[in-house]
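*Asks:* sequence unknown, structure follows:
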């Protein structure tokens, strides 16, 4: 075990705020999803063990980075759509990662001044890092929370202070349910969150997908190999069938164009580059699906 010593992790937020708590202990013997994502997105908060997982994932499915970047771009497009087209001004993101340019609060604030984003993570290092680098208490905040335990988060006093659940909320589950075990009933967890939200709320959901082996045998094999790699190395990571993923939308109205490969959800031209304009190569598009729904 060693301490996280990234200089940015220790920076004062906003130039005049300091982090009162010491950084959490970090287990360098095991990778984490947040650090793996940081590596794939070109960040610097990762270690050898995270980079090794990235190499293993790429051996299982060449171009695994496509999935990370494609899911990120889908989330960016969806947040922009909800803020600009539907006026959503408060968001709840599960599975928040380490701060990265183009995070949901930056996109929401471009279109809705004063928009609020609450980030939830069950990774103590992510919570501490976001509190040090990101949280201002007015437009962004972070709490410890997991989509596998929604009731705990819904009781959190910081969530109740920061979000008005009597008004529409943008619930961001981009990638989060891929890391909820079947034994934790991800469909039930999603239903509990849905029941807590007001009419007019929206759901943004993307998920690793296991294509039908009869129609796409090579894609199905890559999904199987990736799942085995993630479960062995990370302990989470499920590539579910399209039917299983569709079940997470029960009780929601799935908006056009429906549940599709995320590359095709309201794509943007690749030039000029903006947040959300990344275009996935064809090789792994079937391994990631997503959609937006409303109450």
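*Replies:* Received it, and whenever you're ready, just let me know what you need. Predicted, not measured: the structure shown is a model, and the values here were computed from it.
*Asks:* for the rest of this, base every contact and every neighbour count on C-alpha atoms.
*Replies:* OK.
*Asks:* residue 248: how many residues sit nearby?
*Replies:* Using other C-alpha atoms under 10 Å, residue 248 has 17 neighbouring residues.
*Asks:* so who does it touch?
*Replies:* For residue 248, the contact set (C-alpha atoms under 8 Å, 6 or more residues apart in numbering) comprises 186, 187, 190, 191.
*Asks:* how about 6 Å then?
*Replies:* Residue 248 makes contact with residue 187, according to C-alpha atoms under 6 Å, 6 or more residues apart in numbering.
*Asks:* cool, and the one 4 residues further on?
*Replies:* Residue 252 makes contacts with 293, 294, 295, as judged by C-alpha under 6 Å, 6+ apart.
*Asks:* and the last one, how many neighbours?
*Replies:* Residue 295 has 16 neighbouring residues, counting by other C-alpha under 10 Å.
*Asks:* what ranges do the helices span in the stretch 51-200 of the chain?
*Replies:* Counting by DSSP state H, counting those that start in this stretch, the stretch 51-200 of the chain has helices at residues 65-86, 104-111, 124-133, 150-154, 157-162, 186-196.
*Asks:* need those in CSV with distance to residue 236 and mean neighbour count, can you?
*Replies:* Output for the helices of the stretch 51-200 of the chain, formatted as CSV (distance: least, C-alpha to C-alpha, whole Å; neighbours: other C-alpha atoms under 10 Å):
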stretch, distance to residue 236, mean neighbour count
helix 65-86, 15, 22
helix 104-111, 24, 21
helix 124-133, 17, 22
helix 150-154, 18, 16
helix 157-162, 26, 14
helix 186-196, 13, 18
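*Asks:* got another, please set it beside the one above:
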């Protein structure tokens, strides 16, 4: 992605408070952020130095999961909820590299992501990509909008990477997942990542408190048991629930563990 130079916020974008999509982009080495995002992101890094590794591991997990689904699993449709700002190896790029006719719908409610949505709407001639402005807490709206591009009567891979941690009530987060997966047929998949303090992430607790006092949206970590509850009723693919850095990492299977669960489940 090319450097757009100094950013001028639109009327819908707040530049006075750090926002997750922009801070995450900063941790990934991108340039789509404001001074407040970089200041908060750097402060979090000072408190929790491995946060950049978490961001990069999460992105690499996305690539491995999408390649498996578009290839070995034969999934040709992807619903990426909470996509964040465009960067390298976006879902449609990875999917369509393997399956050129793959169809991808991105969903986010951040106006700055909407501003960059055109970067997500490139597609192979055989496939399609679309962007939906919607909140993850409104699965009915997401499904209605996605149905204009995806055939919801055929298997869909639902991507929810680092998004349920912004739904602070676990029961509500489970309800969102249930509504999405109940609406999709057998063979659909759910791809999840989520921060935790159970994989060496204890130092993240203070950083999360700082985040919740100085940035938006607020965030929470969850236990393995809580994370596993999002996969209830699904067949969890090997190697199960692991650090996202170690999910099907191949020759890189000894990647350093990061405090971010990753898993992929298949609807039977």
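*Replies:* Yep, it's here. These numbers were taken from a predicted model, which means no experiment stands behind them.
*Asks:* looking at the helices of the stretch 51-200 of the first structure, which is closest to residue 35 of the first structure?
*Replies:* Nearest to residue 35 of the first structure, of all the helices of the stretch 51-200 of the first structure, is helix 124-133, at 9.0 Å by C-alpha to C-alpha.
*Asks:* related to what we said a few turns ago, who wins for proximity to residue 177 of the first structure among the helices of the stretch 51-200 of the first structure?
*Replies:* helix 186-196 (6.5 Å).
*Asks:* mean shift between the helix or strand that comes right after that closest one and the second structure?
*Replies:* Counting by DSSP states H and E, the next helix or strand C-terminal to helix 186-196 of the first structure is strand 202-208. Once the two models are superposed, strand 202-208 of the first structure sits on average 0.5 Å from its counterpart in the second structure (mean C-alpha distance after the TM-score superposition for the first structure).
*Asks:* can you name the residues of the second structure that strand 202-208 of the first structure overlays?
*Replies:* Using TM-score structural alignment, strand 202-208 of the first structure lines up with residues 189-195 of the second structure.
*Asks:* could you list the buried residues of that stretch?
*Replies:* Residues of stretch 189-195 of the second structure classed as buried: 189, 190, 191, 192, 193, 194, 195 (neighbour count, 16 or more other C-alpha atoms under 10 Å).
*Asks:* in the second structure, which of the contacts of residue 252 of the first structure still touch?
*Replies:* Mapping the contacts of residue 252 of the first structure onto the second structure (both residues aligned by TM-score structural alignment, their matches' C-alpha atoms under 6 Å) leaves 293, 294, 295 still in contact.
*Asks:* show me what the second one aligns to in the second structure.
*Replies:* The reference is to residue 294 of the first structure. When the second structure is aligned by TM-score structural alignment, residue 294 of the first structure is paired with residue 266.
*Asks:* quick one, what contacts its match?
*Replies:* Residue 266 of the second structure is in contact with 188, 189, 234, 235, counting by C-alpha under 6 Å, 6+ apart.
*Asks:* residue 39 of the second structure matches what in the first structure?
*Replies:* That one, residue 39 of the second structure, aligns with residue 52 by TM-score structural alignment.
*Asks:* mind listing what's buried in stretch 90-98 of the first structure?
*Replies:* 90, 91, 92, 93, 94, 95, 96, 97, 98.
*Asks:* cheers, nothing more for now.
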